[in-house]
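S.K.: Sequence unavailable; structure follows:
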């Protein structure tokens, strides 16, 4: 049994303590009440209401189109289903990059209306003012470095980041800056495992990796990918724990067959 399993609520302080105690942190995404309830019951430490909702819930190609109002709605749904996990919500593209006042307004709305326990934002030195303002208002901030999907048009690719020395050095510098600014944790996405290890060892706040090797303080996956709902998404870092796409389409096909052949409902299923 985990030493934290008796804790009613996971907090940002719990995650810091887990890093100190060398206990790995687990995080999965959720975007609705029913999923959040299951993910929470399964024992994950944190739930990310990711802007990946733009992809898996709304069918967009990138995370850019999702709005703050839509993210608040998804967060409200998730929070209602959670008893234990820390709920972190992404601030979507365009809600914090332009100026720190707008960033604070966005974060306040996410906490007040969405009910999030913390917000996550992408980037390093470029968004220093925004992070400082949000943290100073007493709102917990999780950083995000490496592959930052909101900057996809700038990068032009979803390939591994920070393979070159200059980009790797900037990432380490940014990680230290995010710690100084008061971020409570940091997502590292699609960077070389040895760099992620270096970053993890050089800062005192937890790192949560996705495609960043086993030496991060924790791991995060998109729920829909982890349970195999997305048949066509097969990145190297993904481990599928179920094949729900096959299970669900099979169940639907059986239901269709039973209705067509008047096998459903039967006498026991009728009033």
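M.R.: All right, it came through fine. Bear in mind that the values here come from a model prediction, so they are computed numbers and not experimental data. Numbers count the residues shown, from 1 in each chain.
S.K.: Could you use CA atoms for every contact and neighbour count after this?
M.R.: Will do.
S.K.: can you pull out the helices in the protein?
M.R.: For the chain, the helices defined by DSSP state H occupy 12-20, 33-41, 53-56, 68-80, 100-112, 128-136, 152-155, 165-181, 193-202, 223-226, 244-260.
S.K.: Let me have these in CSV, adding mean neighbour count as columns.
M.R.: Shown next, in CSV, are these (neighbours: other CA atoms under 10 Å):
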stretch, mean neighbour count
helix 12-20, 17
helix 33-41, 19
helix 53-56, 19
helix 68-80, 21
helix 100-112, 19
helix 128-136, 19
helix 152-155, 12
helix 165-181, 17
helix 193-202, 18
helix 223-226, 21
helix 244-260, 13
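S.K.: Now render these as CSV, adding distance to residue 217.
M.R.: Conversion of those to CSV gives the following (distance: least, CA to CA, whole Å):
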stretch, distance to residue 217
helix 12-20, 6
helix 33-41, 20
helix 53-56, 25
helix 68-80, 24
helix 100-112, 25
helix 128-136, 22
helix 152-155, 26
helix 165-181, 14
helix 193-202, 7
helix 223-226, 19
helix 244-260, 28
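S.K.: closest one to residue 86 among those?
M.R.: Ranking these by proximity to residue 86 (CA to CA) places helix 12-20 first, at 7.5 Å.
S.K.: picking that back up, residue 93: which of the helices of the chain is closest?
M.R.: Of all the helices of the chain, helix 68-80 sits nearest to residue 93, with 8.6 Å by CA to CA.
S.K.: And the contacts of that closest one?
M.R.: 30-37, 49, 51, 87, 89-92, 95, 106, 109-110, 113-116 (CA atoms under 8 Å, 6 or more residues apart in numbering).
S.K.: again, but for stretch 122-135
M.R.: By CA under 8 Å, 6+ apart, stretch 122-135 touches 96-97, 99-101, 103-104, 107, 140-141, 143-145, 148, 150, 171, 174-175, 177-178, 181-183.
S.K.: Show me the residue at the heart of the chain, geometrically.
M.R.: When CA atoms, centre = their mean is applied to the chain, the residue found nearest the centroid is residue 48 (3.6 Å).
S.K.: try this one side by side with the last:
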């Protein structure tokens, strides 16, 4: 039984307490209608900085801004009644230090109603995580492949293979010990993700990690087949809505050109004569 089913709208403390329990179901959302669709099924809905790519057509998550995160966070909040909302801190909004991170995290929570924020980074971000948590900002961590660091990582590569595994172990442990209520593990080997899940005291949320993580997250546009610019190995498409939309739009265009739409049932006649 999920957190949502047992406690209503979960809090960060509820999520932390789900360690080792029923897997946590997490998806991204960026608009009110999609938030309403995912809400009944999810424990956590993430307003991810991936919106820069899948909604705004930008080349990476680095182009997401605070204004984007606030706007989309407000939209998603209007579609949620059961799931807990987490909003990403975008690139450049927290790296300068704990004080900058607190100002921007407080703004996100105040203006969107988010229950928590997510930030990327391991040992070097532990001080910031602890600073935020001590001041009332629940934090979800994110280690492994951190897309905001794609330029220094040399691309969207698997992280933690071979000797690099120790770095990921240390990152996850540092963020958890600093007070994060959950840690996203992105694009790390299955065995390493299982090891970290067993080792740290807070839930792990996998994306390209392991089925043995305490939960899973995907970008909703990826799993619905709406975003087709590229398809990571870890994405399973549960629908092909992009192709279905293309068929529907093509049918509409053909009917307009053939003057078969609008049909009589779609237009209005004269007002009935008054007697």
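M.R.: That came in fine, so what should we check first? Predicted model, so just to flag it, every value in this text is computed and none were measured.
S.K.: Can you give me the TM-score here?
M.R.: In this superposition the chains share a TM-score of 0.95, using TM-score structural alignment, normalised by the length of the first structure; 268 aligned residues with a CA RMSD of 1.4 Å.
S.K.: Residue in the second structure paired with the residue nearest to the centre of the first structure?
M.R.: Under the alignment (TM-score structural alignment), residue 48 of the first structure pairs with residue 46 of the second structure.
S.K.: Just list the residues touching that match, thanks.
M.R.: Applying CA under 8 Å, 6+ apart, one finds that residue 46 of the second structure lies in contact with 26, 27, 28, 29, 85, 86, 87, 88.
S.K.: right, and out of these, which lies closest to residue 237 of the second structure?
M.R.: Using CA to CA, residue 27 is the member of the contacts of residue 46 of the second structure that sits closest to residue 237 of the second structure, with 13.2 Å.
S.K.: isn't the closest one right up against residue 217?
M.R.: Yes - judged on CA atoms under 8 Å, residue 27 of the second structure makes contact with residue 217 at a distance of 5.2 Å.
S.K.: thinking again about what came up before, quick one: which of the helices of the first structure is nearest residue 234 of the first structure?
M.R.: Of all the helices of the first structure, it is helix 223-226 that lies closest to residue 234 of the first structure, at 8.4 Å by CA to CA.
S.K.: Give me the contact list for that closest one.
M.R.: Identification of contacts with helix 223-226 of the first structure by CA under 8 Å, 6+ apart yields 28, 29, 30, 56, 230, 233, 238, 239, 240, 241, 242.
S.K.: Can you tell me which of the residues you listed has the most neighbours?
M.R.: Counting neighbours by other CA atoms under 10 Å, residue 30 comes out on top of those with 30 neighbours.
S.K.: Would you quantify the distance from that one to residue 142 of the first structure?
M.R.: Distance of residue 30 of the first structure to residue 142 of the first structure, given as CA to CA, to the nearest Å: 17 Å.
S.K.: can you check residue 115 of the first structure too?
M.R.: Note on residue 115 of the first structure: its distance to residue 142 of the first structure, by CA to CA, is 16 Å.
S.K.: ok, these two, which is more surrounded?
M.R.: The residue with more neighbours, out of residue 115 of the first structure and residue 142, is residue 142; 27 against 21, by other CA under 10 Å.
S.K.: To which residue of the second structure is that one aligned?
M.R.: With TM-score structural alignment as the criterion, residue 142 of the first structure lines up with residue 140 in the second structure.
S.K.: which one is that match nearest to, not counting chain neighbours?
M.R.: Among residues not flanking residue 140 of the second structure along the chain, residue 118 sits closest, at 4.5 Å (CA to CA, 6 or more residues apart in numbering).
S.K.: pretty sure the one you found contacts residue 86?
M.R.: Yes - here residue 118 of the second structure reaches residue 86: they are 6.7 Å apart, a contact under CA under 8 Å.
S.K.: Just to confirm, what residue in the first structure is aligned with residue 88 of the second structure?
M.R.: The equivalent of residue 88 of the second structure in the first structure is residue 90 (alignment by TM-score structural alignment).
S.K.: if I pick the residue nearest to that match when sequence neighbours are not counted, what's in contact with it?
M.R.: Nearest residue to residue 90 of the first structure, sequence neighbours excluded (CA to CA, 6+ apart): residue 120, at 4.7 Å. Listed by CA under 8 Å, 6+ apart, the contact set of residue 120 of the first structure reads 88, 89, 90, 91, 141, 142, 143, 144.
S.K.: Please report the distance of residue 262 of the first structure from residue 50 of the first structure.
M.R.: According to CA to CA, residue 262 of the first structure and residue 50 of the first structure sit 42 Å apart.
S.K.: These two: who's more crowded?
M.R.: Ranked by neighbour count (other CA under 10 Å), residue 262 of the first structure and residue 50 place residue 50 first, with 23 against 10.
S.K.: How many neighbouring residues does the closest residue to that one other than its chain neighbours have?
M.R.: Spatial nearest neighbour of residue 50 of the first structure, excluding adjacent residues (CA to CA, 6+ apart): residue 90 at 5.3 Å. A count of nearby residues for residue 90 of the first structure, using other CA under 10 Å, gives 25.
S.K.: Okay, residue 90 of the first structure and residue 257 of the first structure: tell me how far apart.
M.R.: Note on residue 90 of the first structure: its distance to residue 257 of the first structure, by CA to CA, is 41 Å.
S.K.: and if you look at residue 227 of the first structure?
M.R.: As judged by CA to CA, residue 227 of the first structure and residue 257 of the first structure stand 25 Å apart.
S.K.: Same check on residue 214 of the first structure?
M.R.: In terms of CA to CA, residue 214 of the first structure sits 45 Å off from residue 257 of the first structure.
S.K.: Repeat that for residue 264 of the first structure.
M.R.: Separation of residue 264 of the first structure from residue 257 of the first structure (CA to CA) stands at 9 Å.
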